[in-house]
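Student: Give me the fold of what follows.
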Amino acid sequence: MPVDGQPDAPSAPWRAASAFTMGAVGVLCRSFLLGLSTTEVHGLDGFLELLDERANVEERQRGLITVSNHVSVLDDPAIWGVLPLSYLFNPDNMRWGLASYDLCFTNKALSTFFTFGQVLPTHRTKHSQFGGLFQPTMTQAIRLLCRGPFIQPNDPPEKPNTSVASPDLIDPFSAGHLTYSTNGDDTFPAPSAYLSRRHSWIHIFPEGMIHQTEDKIMRYFKWGVSRLILESDPCPDVVPMWIDGPDQIMHETRTFPRFIPRPFKNVSITFGQKLDSDEVFGELRERWKRLRAKEEQKCGAMEVGVLNDALKVSDEAVKLREECTMRVRAAVLAVRRSRGLPNEDPKVGLVETYREEGSNREGKKDDGSIVKDM
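Tutor: Presented below is the predicted three-dimensional model:
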């Protein structure tokens, strides 16, 4: 819950390290996209206007979600290289992302780098018992979109927490109420604990997996994006995007040296228009609020981003997430069509279509597409 008297922002050294990390990576991506690739960008002016409107943190009225297809391991951060340098060095007005815990947070160096880069550690169900739609990082993401600050109610300020079990990330704060744990043993800085992060910008790849295919279709969208939209207050702005070309820079069939991006490829990044979130999602959010109010009458008020069992798995809650997710996917498809691509077969957006893959989801599929769990 919001708590008065908390620091407005992390320490100056922390902010400087974050600005340097995000800016340096942004410069590298910008240099590659504009110097070693043929890159075209559509809709950027409108998106920059939106970021400019959000530049003053105290005046922000709602969070921002950008959502796109996912075609390569470099999609984020590469796509943000199209932003001007002044934006790249301003973490307060840059995106927060989600990345796999078992890939990006396995040691102190990686954990520090990605945390400074405003990336949240996310457990994948296939690789961790702590994964899933209701893991603590999703709570942090929802709170980042809201008007903070938020602290952990069960971790009071007088309880110090300066040790980190796994991953071994140095805790730069002096008290546990400014941190959170993803699995009960590790410790991460809680970004939503600061006024400077209120109504933040979060980018999400709802496919949850890299999907490379010649006909440029998307897999089904997972429900995490619906939690961000339904449970944030007020409804965030939503900007759909379409990216094409990073799959050629880092195609999954690439040979040695696999870690080096391939230059001289064609890249296209399209920012769609900001959705009228109240119109697109308003009715769904009203239904969600009524459902939540009904449950709170039974069990008492719940913290932002925290749900009881009924709000997790009841038929009505599941239906709301399905409808919301499909509306987000439709918005991304509209941007896809604006690039001259034909309508896709509706069944490719259904989870039932991919259940035939079984447990072996990665690799080349019968339809020629290549899937990578990220």
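Student: For the rest of this, base every contact and every neighbour count on C-alpha atoms.
Tutor: Will do.
Student: who's in contact with residue 17?
Tutor: Residues in contact with residue 17 (CA atoms under 8 Å, 6 or more residues apart in numbering) are residue 116.
Student: Please tell me how far it sits from residue 79.
Tutor: As judged by CA to CA, to the nearest Å, residue 17 and residue 79 stand 21 Å apart.
Student: With residue 201 instead?
Tutor: Distance of residue 201 to residue 79, given as CA to CA: 15 Å.
Student: next SSE after the helix or strand hosting residue 77?
Tutor: Taking DSSP states H and E as the definition, one finds residue 77 inside helix 75-78. Downstream of helix 75-78, the first helix or strand assigned by DSSP H and E is helix 85-88.
Student: Buried residues, that following helix. List them.
Tutor: Buried residues in helix 85-88, counted by 16 or more other CA atoms under 10 Å: 87, 88.
Student: name the helices or strands packed onto that helix?
Tutor: helix 12-35 (3 or more CA pairs under 8 Å, 6 or more residues apart in numbering; DSSP states H and E).
Student: quick one more, to check against the first:
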Amino acid sequence: MGRTMEWAARSNHLGGVPRKLVIMAVGALAKAAANLLNTTSVHNAETLIRLVRSRPPGVPLITVSNHMSTVDDPFMWGFKGFPTADSKLARWVLAAEDICFKNAVLSYIFRLGKCIPITRGAGIYQEHMNEALDRLNDGAWLHTFPEGKVSQEDVPIRRLKWGTASLITRAHVTPIVLPIVHHGFEQVMPENYLFGRRPPLPLCNRNISIIVGEPIEFDLPKLRQMALSTTGDLSLSSAGWPSATPWGLDEAAQRCLYTTISETIRTAMERLRAFGKSYLKSKG
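Tutor: Model prediction:
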């Protein structure tokens, strides 16, 4: 499978003008939604802003968050002080192909908005994941929703999909990983509003909270060695998995490695979710 309309995602497409226009327009919408139409509070915003603006050269950033609604991205970046309108600083984001890329017009707009289509169920080694990896290898910022789908229930963070972990391990330079947990977007765009459907437009006068955690650093050489020693002679084989990575990891070791990384991220997100509950009470 090729990369859907990748040419429109390039920074030099038509001199970069269409991308700048889309990012500015979407950024203005996010600012209005977060600050004018709703009330947004952010904990530890300075850490996110610092990592977006001034990471070490060539070091990629992966932000991960829970997925409460279809408007989480871009609205979560609309809070005061965040450089929402800067197309160079704007995140790349993994977006569901069946929702955001239904036709050529939508595909073009979302591509200009630095969205990478992901086919659900196609696995962590699908071609568009390689595109996401290319962006990380460029030192870019990528946002993912590792739970894999929207969940509006107030429940613990679910088991994470392995796609994010695979990108972390395969990137040329180990990314900085920053967990984020938010609350309130499920009220801005509820899944079951009118006859079991979403409202035609986002709702207003809601309270949104965004809890930014601290960066997670992964010692990948150590984690790879642990994965190899844990799996030992266990050997697995299935379609779509490379038989061995550049570090000699067969499928069993890869699964072990991805599970360890995913659980580390999930645990950090769950801590933020618990902290967010007390944060909301203090704000209330």
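Student: Got a TM-score for the two of them?
Tutor: Here the superposed chains carry a TM-score of 0.82, computed using TM-score structural alignment, normalised by the length of the second structure; 255 aligned residues with a CA RMSD of 2.5 Å.
Student: list the buried ones in the helix holding residue 77 of the first structure?
Tutor: Under 16+ other CA under 10 Å, the buried positions of helix 75-78 of the first structure are 75, 76, 77, 78.
Student: Reformat these as a markdown table; add distance to residue 221 of the first structure.
Tutor: Output for the buried residues of helix 75-78 of the first structure, formatted as a markdown table (distance: CA to CA, whole Å):
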| residue | distance to residue 221 of the first structure |
| --- | --- |
| 75 | 17 |
| 76 | 18 |
| 77 | 21 |
| 78 | 22 |
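Student: Closest one to residue 241 of the first structure out of the residues you listed, please.
Tutor: Residue 241 of the first structure lies nearest to residue 75 out of the buried residues of helix 75-78 of the first structure, by CA to CA, at 11.9 Å.
Student: Would you check that residue 324 of the first structure makes contact with residue 285?
Tutor: No: applying CA atoms under 8 Å as the test, residue 324 of the first structure and residue 285 come out as separate, 9.1 Å apart.
Student: Which residues are in contact with each of those two?
Tutor: Contacts common to residue 324 of the first structure and residue 285, judged by CA under 8 Å, 6+ apart, are 229, 230.
Student: what ranges do the helices span in the stretch 101-250 of the second structure?
Tutor: For the stretch 101-250 of the second structure, helices defined by DSSP state H, counting those that start in this stretch occupy the ranges 104-112, 127-137, 163-170, 185-188, 220-231.
Student: can you tell which of the ones you listed is closest to residue 14 of the second structure?
Tutor: Of the helices of the stretch 101-250 of the second structure, the one closest to residue 14 of the second structure (CA to CA) turns out to be helix 104-112, at 10.9 Å.
Student: Residue 37 of the second structure: what's it in contact with?
Tutor: Contacts of residue 37 of the second structure by CA under 8 Å, 6+ apart are 204, 205, 206.
Student: Now with 10 Å, please.
Tutor: 30, 31, 188, 202, 203, 204, 205, 206, 207 (CA atoms under 10 Å, 6 or more residues apart in numbering).
Student: Not counting residues beside it along the chain, what's closest to the aligned partner of residue 211 of the second structure in the first structure?
Tutor: Aligning on TM-score structural alignment places residue 211 of the second structure opposite residue 270 in the first structure. Nearest residue to residue 270 of the first structure in three dimensions, chain neighbours excluded: residue 42, at 4.6 Å (CA to CA, 6 or more residues apart in numbering).
Student: Tell me how many other residues crowd that neighbour.
Tutor: Here the count is done by other CA atoms under 10 Å, and residue 42 of the first structure has 15 residues near it.
Student: and what of residue 100 of the first structure?
Tutor: By other CA under 10 Å, the residues close to residue 100 of the first structure number 19.
Student: Which residue is the nearest non-sequential neighbour of it?
Tutor: Spatial nearest neighbour of residue 100 of the first structure, excluding adjacent residues (CA to CA, 6+ apart): residue 122 at 5.0 Å.
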